[in-house]
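Asks: Need the 3D shape of this:
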Amino acid sequence: MPWARAGEWTPDFPPPPRLRICLLRMKLARYLPFTNASRLRGLCSAIAREEAAVRARTDEQLREDWARLRAEAVRGGSGIPGARATTQAFAMLREAARRTTGMRPYDVQMEGALCMGTRMIAEMATGEGKTLVAGLAAAYLSLRGGGVHVATVNRYLAERDAEIIRPILDFFGITLGVLREKDNNDKKRLAYQADVTYGTGYEFGFDYLRDQLKLLGGRRQELGAELAGRLLGSATPGSDTVQRQARHAVVDEIDSVLIDEAVTPLIISPPSGTKNPSESAYLCADKLAERLEKDIDFELDVPRRLVALLPPGIKKVYTAEFRPPDPEVLTRAWHFYLEQALRARHCFELNAHYLVRKDKVEIIDENTGRGFADRKWREGLHQAVEAKEGASISPETLSEVSMSRQLFFRRYAHLCGMTGTARECAGEMRECYDLSIHYVERHRPLRLKYLPDRVFRTWDEKMAAYVQEICARHSTGQPILAGTRSVQRSEELAELLRAAGVDACVINARLDEQEAELVARAGELGRITIVTNMVGRGTDIKVQKEALELGGLMVLGQERYDSPRLDRQLAGRAGRQGEPGTARFFLSADDYLFANYGKKQGETIRRARAGAGGEVSPGLARLAQRVQREVEATQRALRRQTARHDEQFLKLKRHFAYT
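Replies: Next up is the predicted model:
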């Protein structure tokens, strides 16, 4: 439609004149009075000046003032408070935080909340109190009505953050709901009816898809069936939906959700779509895959995780030698089973891409490092991995409905969020979501020191130096956070340290339930904590006073990630709130980054002149940055392709809606 732009809320009907004015005012609200950083800080000064008058008000008077602001915002039509009302609202929120929690939000925290209140992304460093900032922004957005969804990284953080912010919301009578995956529909519906609802981003998406399935079932009824159901007192299809149309979303670690997970679709696979698995077909394909030769029978693309049988291979798998035990049970062409078996063998690694727990395969989310028992690969790949590992082969599911995360979050009229690593994806955020990024200054100066990368020719040479540096730092009592890429790498490192006579605590997808407790102790004197990227987001590490005198937390990255944002997330665990800290990364030509995306650059490192222990010039670390830029460009192109697909889908939807 000509009045709608990409990334904006687009209702399923042409807007009336009043709504057009409201949409225009929403656009202007992003620029007036919040055009730039100076205007945001000017508002913070205005809030500080308002604070004395607000502090003189009683609790009951503050509640009455809040109710008046809400009534004015709703009565105004657009639901957008003016500059004066915004100043008053945030001054009252700051005072409520002081009275109920004993925490008076800093100016930088108010700046971050104001930024999100104007549909922007706030880039805030680790330890700057983003939990409180998100709560203040959600409370402010609740003035407009329509519901506010606060999406967190995981279930633990959703419940923890909700409890932290609850006293402030209760002070003003703002209702709060928390989504829990195992809750029944009645409990979820109650949570969604609240003014502010906390939950994980994927749970908001899955509940939306489940509701769409229920509504779709209602449309497929025969003529008169709905009326007959009402007369008989039975529930009508679609009446069991849990969500209401929320217009506001506050997303924690927004770059992870909107960028890293953008191409990972939300998929609902109901039990009714299951097939009876043919275990014999998967097991047979797994055994026969060993006899197929790379580059002769099949070609392999490990970075993209693709396998394709070549003509000689296709001919071979249909010979009597490769015949399946029972062709009648096959649900697709036989060579497809072989291709999936080859993908499972060559593209997916145990303890890197998945876990085997209680005879079941659990997928590890590579962006968060967490295991998910309820996720499955599609089109028989999950069953091929189960056959490879000798686990119980589960039923194959058929997806009934799916939706990209990009399309889901673009449904919100007011989308905003915060993260510590947004600047690298500023252009893409503007292009895909029409979101600007505002950098919020630190409350205290940064004292995190980055040491030069150490580069080695081989993995073994690097690991010898890596363990040696951990032991040397440990001997001084300095706490160490060792960042690894996968569960397998974390456990291998723990074994190497154990052999060197040093004990370490390991936090990975196997121990995700103990994450919060273990992370809380990572800053203790003399403690070594080995982590995967699941600890890179949403957690703070508090360092003991004695350890601060030794230089604070030392972060040692075992290798560089595919994205520099993930490197910054790991390094950012140290140096929180102006504390001292140090970060360093180790590289080798055998690292995953070079082996899968930069073979040429890896060979350059391998041929470089080396000193003692196989260490080469630290200047070669720039090759990793070059490969990271190439990987980012490839991933960006894939996300743009997904966005174009979404645009075509929306065009078709509008076409059929108006014809």
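Asks: When you work out contacts or count neighbours from here on, use the C-alpha atoms and nothing else.
Replies: OK.
Asks: remind me, longest helix of the chain?
Replies: helix 622-657 (DSSP state H).
Asks: now that one, how far from the centre of its chain.
Replies: Here helix 622-657 shows a centroid-to-chain-centroid distance of 17 Å under the convention CA atoms, centre = their mean, to the nearest Å.
Asks: Repeat that for stretch 322-337.
Replies: Its chain's C-alpha centre and that of stretch 322-337 lie 38 Å apart, by CA atoms, centre = their mean.
Asks: in that stretch, what's buried?
Replies: Across stretch 322-337, burial judged by 16 or more other CA atoms under 10 Å covers 322-324, 334-337.
Asks: where's the residue lying closest to Tyr412 once chain neighbours are set aside relative to Phe409, distance?
Replies: Closest residue in space to Tyr412, ignoring its immediate chain neighbours: Arg247 at 5.1 Å, by CA to CA, 6 or more residues apart in numbering. To Phe409, Arg247 is 10 Å away according to CA to CA, to the nearest Å.
Asks: Report the contact partners of Ile480.
Replies: Applying CA atoms under 8 Å, 6 or more residues apart in numbering to Ile480 gives the contacts 470, 473-474, 522-523, 526-529, 553-556.
Asks: and the gap between it and Val531?
Replies: Ile480 is 11 Å from Val531, by CA to CA.
Asks: quick one: contacts for Ile541?
Replies: Residues in contact with Ile541 (CA under 8 Å, 6+ apart) are 519-523, 573-574.
Asks: correction: Asn351
Replies: Contacts of Asn351 (CA under 8 Å, 6+ apart): 486-488.
Asks: biggest strand in the protein, by residue count?
Replies: strand 580-588 (DSSP state E).
Asks: I'd like the structure of this one too, to check against the first:
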Amino acid sequence: MPGLRWGDYPERISARPERTGPGLSAALRTLADGAARLRSDARQSLLTAFAAQRRSFSRLDDAHFSAAVRTLRLALQQDGLHDRHIASALALAAVACERRLAMRIFDTQVIAAAIVLGNRLAEMATGEGKTCAVALAAASAALAGIPVHVVTANDYLVARDAELLQPVYTALGLTVGTALPGQQAQERRAAHRCDITYSTARELVFDYLRDGISRSRDPLQQRVSRFSGVAGAPLLLRGLCMAIIDEADSILIDEARVPFILSRSTGNEQESGYLSQSLDIARRLDVDADFRLDAATHAAHLTAPGRARVEALVQHCAAVWHNRLHREETISTALAAWHLYRRDRHYLVRDGKILIIDETSGRVADGRAWSRGLHQLIELKEGCAPTAAQETAAQITYQRFFSRYLRLGGLSGTLCESAGELRAQYGLAVRRVPLRCADRRKIMPTRLFPDSQALWRAVAQRIVELKRSGRPVLVGTAAVADSEALSICLNAAGVTHRVLNARHDRNEAGIVAHAGQRGAVTVATNMAGRGTDIALGAGVAELGGLHVICCQINTARRIDRQLAGRCARQGDPGSVETWLAADAPLFREVVPAAALRMVAARAASLASPFVRALAATAQRLVERRHVLERRRLHEHDQAMDRRLGFGGPLE
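Replies: As a prediction, this is how the structure comes out:
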């Protein structure tokens, strides 16, 4: 496509990529071997051209550099992101980085940026400079006149990266904006009118859904208004021209199982009383006899005796209870709210409000609410004033949303495990970027403890030992409650430390900045697992670098690798060890109770390879279930497309 965007709201409306049949795998491997050689030759040609252009641009003073930017920008906007201009665009952006940030751009970052510009995903090891690689790609595309959305993992990174890189973009004559929660519509429009906009995926999705509602109100009237030059209601986005996704596997895989729903109030004031009654009834039912719990899917299922008991309990209630399907669905949701959703694990209570904790990031999901009455039921459970009942105004999945971008690429340190799914669902190939520095990370044995309390006591003792050496320690936990339980043990042992979780997130930048200093101890949830660059303090590398203790078994091995990637970055030394509790939620989900009791009883004597194998098996089972859930959601999207016969943001 040319550099400039097409239409008033450009986006791709097309079928999903077809999956590759299993019989083609051998042929594809043969082709891949040949393609790898071709890619190596192409990379070397790009790097040679880039180096020559960088030398040339580095010799220019500011005035001549700006003239070179204008000349290339005109060529890019005439020809588009053509191969003959890519090396020059990347070289200009690299020189701007070096002048404005005093950061040296390495060949690995250039390779990653070129992969992204080719509508692919780059696996780039943690600490190798993804932030600047994203900037190279975003600047090159923006110089071609393409509005670019840079999608990061959380609001903290949105603000941090946009502020850090603004001088670079300004030197290239580009504007940069941020779309963040709490902004007024006018602020958001201004951010999206910039050449490059930093945002989270969630903010972009909801802006797209809001635009979809505006565009669908009266399409004929909108066309007439545009034809006659009369301005209609201003939209937030300029379409879906290009997205560059940082931490791409988190967004495209981990967060792709749930549709995003734009809601509106139903105005039904009787709903609160009905839900309060359902919670009272749920408390009176007996587990196993009246209902069964499925922790894996966070669902409760009434048994036949349970359904009969519910029917008897509501016999003299209002007419709304006489609809059997509606009654049983509501009671099942109330049972899940009461038994399966845990405070400080799935949500926080702050200022009388329920705040959902995002499972993958460990952060508060601002503005997000559960649907089908679940949110109001949890509010009632915690004694909060229930919010108004909501109904769906529009919804879309990440799979459907990101497939609508005309250009799409991204980076992450953990992509190869999901390469097949990323190609099948999004048509995106994964390319691995070679390491710039040798990996000096030391992996230590994995240990298992009979329960969480034994684990926290042992971790506290281990930290006391490490603190004597002066090495900084980062401990990763699964939930707010876990991080605070460990904090209690550390206080009892007299260990000074900092806690980073969804409850203590206001000084995130300060906590991260201190985490690599001599003797620092930081306890964190998944908030420290992605996008967190922990710089080592003076003399820390000589002591062995940052030591990471992983005290959680995540739903995917990729997420474990993210936490381990906080240490031993860019050639620094570091070490990581995994200590687990037999009563971890993931073990309880997939390991039979009798087997888990046997494992817990022998935890202290189990060898590290056995513990690693047990954890890997549990993760594979959960990952397989999640893959099937995403596939079903993808197939539902395809069915919706076929039924509707056209695209559009509203589902």
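Asks: just to revisit the earlier point, so Arg247 and Phe409 of the first structure - more neighbours on which side?
Replies: Higher neighbour count among Arg247 of the first structure and Phe409: Phe409, with 25 against 19, using other CA atoms under 10 Å.
Asks: how about that one, what's its partner in the second structure?
Replies: Using TM-score structural alignment as the criterion, Phe409 of the first structure maps onto Phe402 of the second structure.
Asks: residues in the second structure aligned with the longest strand of the first structure?
Replies: Using TM-score structural alignment, the residues of the second structure aligned to strand 580-588 of the first structure are 573-581.
Asks: show me where the stretch 451-600 of the second structure has strands.
Replies: Ranges of strands in the stretch 451-600 of the second structure, per DSSP state E, counting those that start in this stretch, are 473-476, 498-500, 521-524, 546-550, 574-581.
Asks: Dump the ones you listed into a markdown table; add distance to Val287 of the second structure as well.
Replies: Output for those, formatted as a markdown table (distance: least, CA to CA, whole Å):
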| stretch | distance to Val287 of the second structure |
| --- | --- |
| strand 473-476 | 33 |
| strand 498-500 | 36 |
| strand 521-524 | 34 |
| strand 546-550 | 34 |
| strand 574-581 | 25 |
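Asks: from memory His149 of the first structure sits against Val196, does it?
Replies: Yes. The criterion here is CA atoms under 8 Å, and His149 of the first structure meets it with Val196 at 6.1 Å.
Asks: Now for these two: what residues contact both?
Replies: Shared contacts of His149 of the first structure and Val196 (CA under 8 Å, 6+ apart): Ala138.
Asks: what number of residues lie near the residue nearest to Gly529 of the second structure when sequence neighbours are not counted?
Replies: Taking CA to CA, 6+ apart, and ignoring the residues beside it in sequence, Gly529 of the second structure has Leu563 as its nearest neighbour in space, at 4.5 Å. Using other CA under 10 Å, Leu563 of the second structure has 24 neighbouring residues.
Asks: Gln340 of the first structure -> the second structure?
Replies: Matched by TM-score structural alignment, Gln340 of the first structure corresponds to Thr333 in the second structure.
Asks: mind checking what Asp641 of the second structure lines up with in the first structure?
Replies: Under the alignment (TM-score structural alignment), Asp641 of the second structure maps onto Leu650 of the first structure.
Asks: Distance of that match relative to Tyr202 of the first structure?
Replies: As for Leu650 of the first structure, its distance to Tyr202 of the first structure is 21 Å (criterion: CA to CA).
Asks: Which parts of the stretch 251-400 of the first structure are helices?
Replies: Listed in chain order, the helices of the stretch 251-400 of the first structure (DSSP state H, counting those that start in this stretch) span 254-255, 279-289, 311-317, 334-346, 381-389.
Asks: What angle do helix 381-389 and the longest one make with each other?
Replies: When you say that, I think you mean helix 334-346 of the first structure. Counting by axes from the mean of the first three to the mean of the last three CA atoms, to 10 degrees, helix 334-346 of the first structure points 60 degrees away from the direction of helix 381-389.
Asks: Which other helices and strands does helix 334-346 of the first structure contact?
Replies: On a contact count with 3 or more CA pairs under 8 Å, 6 or more residues apart in numbering; DSSP states H and E, helix 334-346 of the first structure meets helix 279-289, strand 306-309, helix 311-317, helix 381-389.
Asks: and of these, who's closest to Asn184 of the first structure?
Replies: Of all those, helix 381-389 sits nearest to Asn184 of the first structure, with 28.0 Å by CA to CA.
Asks: re earlier: for Glu123 of the second structure, find the nearest of the strands of the stretch 451-600 of the second structure.
Replies: strand 574-581 (21.0 Å).
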